[in-house]
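Engineer: got a predicted model here, sequence first, then my questions.
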Amino acid sequence: MTHLSRRQLIATTLSGMAVPSSLWAANPREIGWDDLIPKGVPYSEIIGEGEMDEVNDTWNPIYDANATKLNDKLNGAYVRMPGFIIPLELGSKGVTDFILVPYVGACLHTPPPPANQLVFVKADPPWPNQEFWAPIWVTGVIRTQLQSTEIAKTGYSLSADNIEFYEW
């Protein structure tokens, strides 16, 4: 039987806490966009009426309170989800910050989807590919976190440790 000193026990416990939860998970939980909406909130009730911005020639949807309701059961989960990149930060090694969106062109050519359908992603390592119209898989730890960017309000943040092309 091995006996650990109090100092060894504390050091072992603390070092285990420092390991990202993504390393604990053997396989990420694969989720889709519907999983971001809490159970009992139908997608059809997220978007209400809207108004036309005549100056900028765009349609601005008016979201109800359901648009910012988040699925708290996902907070801290290690997930893998598909989507498309809307780049926010481009560095010499690639995209480091982006919004993961459910369909191509979301936020660019149309009004942004509701906050609970947008994920702010911090990529480490950066995504070096410039094919932003291609679908991707993003894997990492997701958090429920409402925040505003220059493009849209997002409901989730994800620390990505792996990004790859979505294979049909």
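Structural biologist: Structure's in. What do you need?
Engineer: okay, CA-based contacts and neighbour counts for the rest of this
Structural biologist: Fine.
Engineer: for whatever helix or strand residue 9 lives in, which helices and strands make contact with it?
Structural biologist: According to DSSP states H and E, residue 9 maps onto helix 6-18. Of the remaining helices and strands, none touches helix 6-18 by 3 or more CA pairs under 8 Å, 6 or more residues apart in numbering; DSSP states H and E.
Engineer: second structure for comparison follows:
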Amino acid sequence: MEFLSMFIAQLRSALCAMLLAALSFSAAADAPNSEYRQIEWIELMPADDLDALLNPPETIDQIADGSAEDSVEGLAGTEDEATKRYLAALESTRVVEEFNNSKIRLPGFVVPLEMKDEFTATEFLLVPFFGACLHLPPPPPNQIVYVTYADGVTLSSYQDAFWLEGTLKVETTASDMGTAAYTLVVDSVAPYSE
């Protein structure tokens, strides 16, 4: 249960933070460039996937730490509908189609896939919380955005967060670090600030 409880705690924390952020300010009004709609990660997830992740099956708490069931793979054979729904949401590539070809502004953390030099990522995954894909299992694919950016994003630390502006596309891309259900054609990158 250690793996699942750690993952659930991290996911709940990230989803709650994103929900609070989404409620705390209006999307378009806060964007410095009104050409881009500022969105929150939670908006990229279909409502029923979000509901499944925020309400995991009660049986999750009954799994012993380190047991065979203490993993996504260990739960895969279960017949319980709530668990099936939860597992499907963890791996969901379902998207919110209204964002396809939308000009958006999205904050996130960079998980490098290709580096131009020691500090500059030119191909990467944008994720909603620090450590996703690196220290923790990856978020659901509909919470990962694939990015290529010739200019690159200079990283002084993996804890650096950025604002990315560009055109969001519904395109699934698989990598060793995770699967992204969205792709962003980047127009600009800036360090994150509230």
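Structural biologist: In hand now; what should we look at? All figures in this text were calculated on a predicted structure; none of them were measured in a lab.
Engineer: what's the helix holding residue 9 of structure 1 aligned against in structure 2?
Structural biologist: Under TM-score structural alignment, the alignment places helix 6-18 of structure 1 onto no residue of structure 2.
Engineer: next structured bit after that helix?
Structural biologist: By DSSP H and E, the next helix or strand past helix 6-18 of structure 1 is helix 21-24.
Engineer: chain center to that following helix: distance?
Structural biologist: Offset of helix 21-24 of structure 1 from its chain centre (CA atoms, centre = their mean, to the nearest Å): 17 Å.
Engineer: can you check stretch 89-97 of structure 2 too?
Structural biologist: With CA atoms, centre = their mean as the basis, the mean position of stretch 89-97 of structure 2 lies at 11 Å from the chain mean.
Engineer: buried ones in that stretch, by neighbour count?
Structural biologist: By 16 or more other CA atoms under 10 Å, the buried positions in stretch 89-97 of structure 2 come out as 89-95.
Engineer: tell me which residues are up against it.
Structural biologist: With CA atoms under 8 Å, 6 or more residues apart in numbering as the contact definition, stretch 89-97 of structure 2 has outside contacts at 43-46, 49-50, 52-53, 139-142, 170, 172, 180-182.
Engineer: ok, now stretch 41-56 of structure 1?
Structural biologist: The contact list for stretch 41-56 of structure 1, computed with CA under 8 Å, 6+ apart, reads 37, 58-67, 114.
Engineer: stretch 128-135 of structure 1 corresponds to what range in structure 2?
Structural biologist: So stretch 128-135 of structure 1 sits over residues 154-161 in structure 2, by TM-score structural alignment.
Engineer: start and end of that stretch, how far apart?
Structural biologist: 11 Å (CA to CA, to the nearest Å).
Engineer: distance of residue 86 of structure 1 relative to residue 101 of structure 1?
Structural biologist: Using CA to CA, residue 86 of structure 1 is found at 7 Å from residue 101 of structure 1.
Engineer: which one in structure 2 is aligned with residue 113 of structure 1?
Structural biologist: In structure 2, residue 113 of structure 1 lines up with residue 139, judged by TM-score structural alignment.
Engineer: how close does the closest residue to its match other than its chain neighbours sit to residue 57 of structure 2?
Structural biologist: Nearest non-adjacent residue to residue 139 of structure 2, counting by CA to CA, 6 or more residues apart in numbering: residue 132, 6.5 Å away. Residue 132 of structure 2 is 23 Å from residue 57 of structure 2, where distance means CA to CA.
Engineer: can you list the contacts of stretch 41-56 of structure 1 in JSON lines and add secondary structure?
Structural biologist: Shown next, in JSON lines, are those (DSSP: H, G, I helix; E, B strand; the rest coil):
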{"residue": "37", "secondary structure": "coil"}
{"residue": "58", "secondary structure": "strand"}
{"residue": "59", "secondary structure": "strand"}
{"residue": "60", "secondary structure": "strand"}
{"residue": "61", "secondary structure": "strand"}
{"residue": "62", "secondary structure": "strand"}
{"residue": "63", "secondary structure": "strand"}
{"residue": "64", "secondary structure": "coil"}
{"residue": "65", "secondary structure": "helix"}
{"residue": "66", "secondary structure": "helix"}
{"residue": "67", "secondary structure": "helix"}
{"residue": "114", "secondary structure": "coil"}
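Engineer: give me the buried entries from the residues you listed.
Structural biologist: Among the contacts of stretch 41-56 of structure 1, those classed as buried by 16+ other CA under 10 Å are 37, 61, 63, 66-67, 114.
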